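**Student:** No letters, just coordinates:
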């Protein structure tokens, strides 16, 4: 079976995109619908700062086109404050906060570690073991939410498909073979960053998760046509091997991220209804 590739951006509320990516005069409340007509996926970053409400997830799902998928960034309370340690309760509250309300539009969860967090096998192994891998696991963990959750736990799984996780490790201590082996054991994707410091494209799960921050050649000019063509070849090889691919342009040249995502989608021959 051939995998599905989706290309997109981190977030969609970005004022400089108005009149550049978003048509001049488009009202803000229609920006998500427009973005979903041009992209295949968007990474929700609001969840990093604080848990959102089920109504917000349901609203986003309702505004995005059929076939669109959101990924969700895990909360900083888990990644930056607890640093993956003793965080079962925080995970329970996060998963109960409403991501399931995305239904069929729920994609992977991505966990981004701070650069000064170094590798500790026991900590990483325990965290990976906590992550729910099925909807049953998800509901069981989310059902442990406590009074700190400000909304009623949302546990309905209607339309929800695979529960997937990716993790971005930004400290060089994680660049050892045993980390990839540990991720593979739990079917968790190692985030591919495409930077000069970390150009590796190792796959550790049955899908690929890219947060493209390069290009890896290390200049400041952003992604050129040759870079897009190179990535199109890589992504096609992965999908031909049966792996789904989520590719987000999140580099510092954020102004051109939507154009890069569209260029990669088109290089892959993926047409959307509004093309």
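**Tutor:** Happy to help now that I have it. Keep in mind that this is a model prediction, so the values were computed, not measured. Residues are numbered from 1 along each chain as shown.

**Student:** CA atoms for contacts and neighbours, from now on please.
**Tutor:** Noted.

**Student:** Provide the secondary structure category for residue 166.
**Tutor:** strand (DSSP: H, G, I helix; E, B strand; the rest coil).

**Student:** what residues are up against it?
**Tutor:** 108, 109, 110, 111, 188, 189, 190, 191, 209 (C-alpha atoms under 8 Å, 6 or more residues apart in numbering).

**Student:** now residue 16
**Tutor:** residue 255.

**Student:** if I look at it, how far off is residue 111?
**Tutor:** Separation of residue 16 from residue 111 (C-alpha to C-alpha, to the nearest Å): 27 Å.

**Student:** next one: residue 200
**Tutor:** For residue 200, the distance to residue 111 - C-alpha to C-alpha - is 18 Å.

**Student:** do the same with residue 44
**Tutor:** For residue 44 relative to residue 111 (C-alpha to C-alpha), the value is 12 Å.

**Student:** Could you name the helices and strands sitting against the longest helix seen in the chain?
**Tutor:** Longest helix of the chain, by residue count under DSSP state H: helix 225-240. Contact here means 3 or more C-alpha pairs under 8 Å, 6 or more residues apart in numbering; DSSP states H and E; on that basis helix 225-240 packs against strand 244-249, helix 257-267.

**Student:** Now do the SS call for the residue nearest the centre of the chain.
**Tutor:** Centre of the chain computed as the mean C-alpha position; nearest residue by C-alpha atoms, centre = their mean is residue 71, 4.0 Å away. When classified by three-state DSSP, residue 71 comes out as strand.

**Student:** Equivalent analysis for residue 42, please.
**Tutor:** The three-state label given to residue 42 by three-state DSSP is strand.

**Student:** try residue 269
**Tutor:** coil.

**Student:** what helix or strand is residue 210 on?
**Tutor:** Per DSSP states H and E, residue 210 falls inside strand 207-212.

**Student:** tell me what that strand is packed against?
**Tutor:** So strand 207-212, by 3+ C-alpha pairs under 8 Å, 6+ apart, packs with strand 189-190, strand 244-249.

**Student:** Which of those sits closest to residue 25?
**Tutor:** strand 244-249 (24.8 Å; C-alpha to C-alpha).

**Student:** just checking, what packs against that closest one?
**Tutor:** strand 5-10, strand 41-44, strand 207-212, helix 225-240, helix 257-267.

**Student:** so which of the ones you listed comes closest to residue 92?
**Tutor:** Between residue 92 and these, the shortest separation by C-alpha to C-alpha is 18.6 Å, and it involves strand 41-44.

**Student:** try it against this one:
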């Protein structure tokens, strides 16, 4: 028994991928469909940089197969510019832009904090309390959007379902017990982020695990070796079957470890989302396929042994 494992890529529209991952004559408008036939999930990155339109979300929903799920990256206006302060209207705008138009294909919402942001328990607690955890709550929040979204908002609930959130940190001060406790209290996932230069924490804080693999040696550029993919496949298999990944021997920011000794409550299974963001040299889609094969092999072996 194991949770749903979805392995994919961060974004899909990259010029350098054409003729390498995408077939040479594939029309640009068909790239999402091509990628979605090969991966179970993809991160939407455009939402991080600007508000999108409902028609875009509807198009993305309709171009992907049944059972496919999108992760949606939170607005940098909220995380990087407002730095989580005074974000009520901005949060309403984020959920009003069309996120709910994804319907049953709406997966986790990723909130990425800037490297300069240090852990502030009060500030973070206030932000986490504002996050909606159901599509109904998200729709209610979205109704408070600013006037500039009038006529270009989407406030319907196409499917009543939970809304998952996860947080990606990039400052060493988050490696503390109080931070992990806050995430667990608010049922928010901690992003397991392999970034080479920022903390790599294995603490499980929700009923799912969310990984972002940015490059094994060079941020956004380097690929993953067979041995590295084997290691990640082992971790994903552990998480999917309700276990925890093991600490690595050297507890530096370059080696994965737990920030606290206490593990999350035991579960028989957990859902796992993994996205490769090492897109610069076209490693991401091929590394994702390599990890998919390895995880399938491990989970199939566990199922046969059970």
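**Tutor:** It's in. Everything quoted here is computed from the prediction, not taken from an experiment.

**Student:** tm score of chain vs chain?
**Tutor:** The TM-score (TM-score structural alignment, normalised by the length of the first structure) is 0.92; 269 aligned residues with a C-alpha RMSD of 1.9 Å.

**Student:** one step back: highest mean neighbour count out of the helices and strands packed on helix 225-240 of the first structure?
**Tutor:** Ranked by mean neighbour count, these are led by strand 244-249 with a mean of 24 (mean count of other C-alpha atoms under 10 Å).

**Student:** That one versus strand 5-10: what angle between them?
**Tutor:** 30 degrees (axes from the mean of the first three to the mean of the last three C-alpha atoms, to 10 degrees).

**Student:** so where in the second structure does strand 244-249 of the first structure end up aligned?
**Tutor:** With TM-score structural alignment applied, strand 244-249 of the first structure matches the range 271-276 in the second structure.

**Student:** where exactly do the helices run in the stretch 51-200 of the second structure?
**Tutor:** Under the criterion DSSP state H, counting those that start in this stretch, the stretch 51-200 of the second structure contains helices at 54-62, 76, 88-96, 121-130, 135-142, 177-185.

**Student:** what angle separates the fourth one from helix 177-185?
**Tutor:** This means helix 121-130 of the second structure. Going by the same axes, to 10 degrees, helix 121-130 of the second structure makes 10 degrees with helix 177-185.

**Student:** Packing partners of helix 121-130 of the second structure?
**Tutor:** Applying 3+ C-alpha pairs under 8 Å, 6+ apart, one finds that helix 121-130 of the second structure makes contact with helix 177-185.

**Student:** Go ahead and name everything in contact with the helix it packs on.
**Tutor:** For helix 177-185 of the second structure, the surrounding residues in contact (C-alpha under 8 Å, 6+ apart) are 119, 121, 125, 189, 190, 203, 205, 206, 259, 260.

**Student:** isn't the fifth one right up against residue 205?
**Tutor:** Yes - under the contact definition of C-alpha atoms under 8 Å, residue 190 of the second structure touches residue 205, with a separation of 6.1 Å.

**Student:** Which one of residue 200 and residue 111 of the first structure is surrounded by more residues?
**Tutor:** Neighbours per residue, other C-alpha atoms under 10 Å: of residue 200 of the first structure and residue 111, the larger number sits with residue 111, 23 against 14.

**Student:** Against residue 39 of the first structure, how distant is residue 251 of the first structure?
**Tutor:** Going from residue 251 of the first structure to residue 39 of the first structure by C-alpha to C-alpha gives 17 Å.

**Student:** that older thread, OK, contacts around the aligned partner of the residue nearest to the centre of the first structure in the second structure?
**Tutor:** Under the alignment (TM-score structural alignment), residue 71 of the first structure pairs with residue 71 of the second structure. Applying C-alpha under 8 Å, 6+ apart to residue 71 of the second structure gives the contacts 41, 42, 43, 44, 106, 107, 108, 109, 110.

**Student:** just residue 13 of the first structure next, same as before
**Tutor:** With C-alpha under 8 Å, 6+ apart, residue 13 of the first structure has these contacts: residue 31.

**Student:** 10 Å - rerun?
**Tutor:** Residue 13 of the first structure sits next to 28, 29, 31, 32, 35 when contact means C-alpha atoms under 10 Å, 6 or more residues apart in numbering.

**Student:** coming back round to it: can I get the helices and strands packed on helix 225-240 of the first structure in a markdown table including distance to residue 145 of the first structure?
**Tutor:** Shown next, in a markdown table, are these (distance: least, C-alpha to C-alpha, whole Å):
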| stretch | distance to residue 145 of the first structure |
| --- | --- |
| strand 244-249 | 29 |
| helix 257-267 | 36 |
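
**Student:** mind checking which of the ones you listed is nearest residue 101 of the first structure?
**Tutor:** Closest to residue 101 of the first structure of these is strand 244-249 (C-alpha to C-alpha; 20.4 Å).

**Student:** Relative to the whole chain's centre, how far out is that closest one?
**Tutor:** 8 Å (C-alpha atoms, centre = their mean, to the nearest Å).

**Student:** Now do it against helix 225-240, angle only.
**Tutor:** 160 degrees.

**Student:** Run the angle between strand 244-249 of the first structure and strand 69-73 for me.
**Tutor:** Per the same axes, to 10 degrees, the angle that strand 244-249 of the first structure makes with strand 69-73 is 70 degrees.

**Student:** what about strand 244-249 of the first structure, how far off from the second structure?
**Tutor:** Overlaying the second structure shows strand 244-249 of the first structure at a mean distance of 0.7 Å from the equivalent residues (mean C-alpha distance after the TM-score superposition for the first structure).
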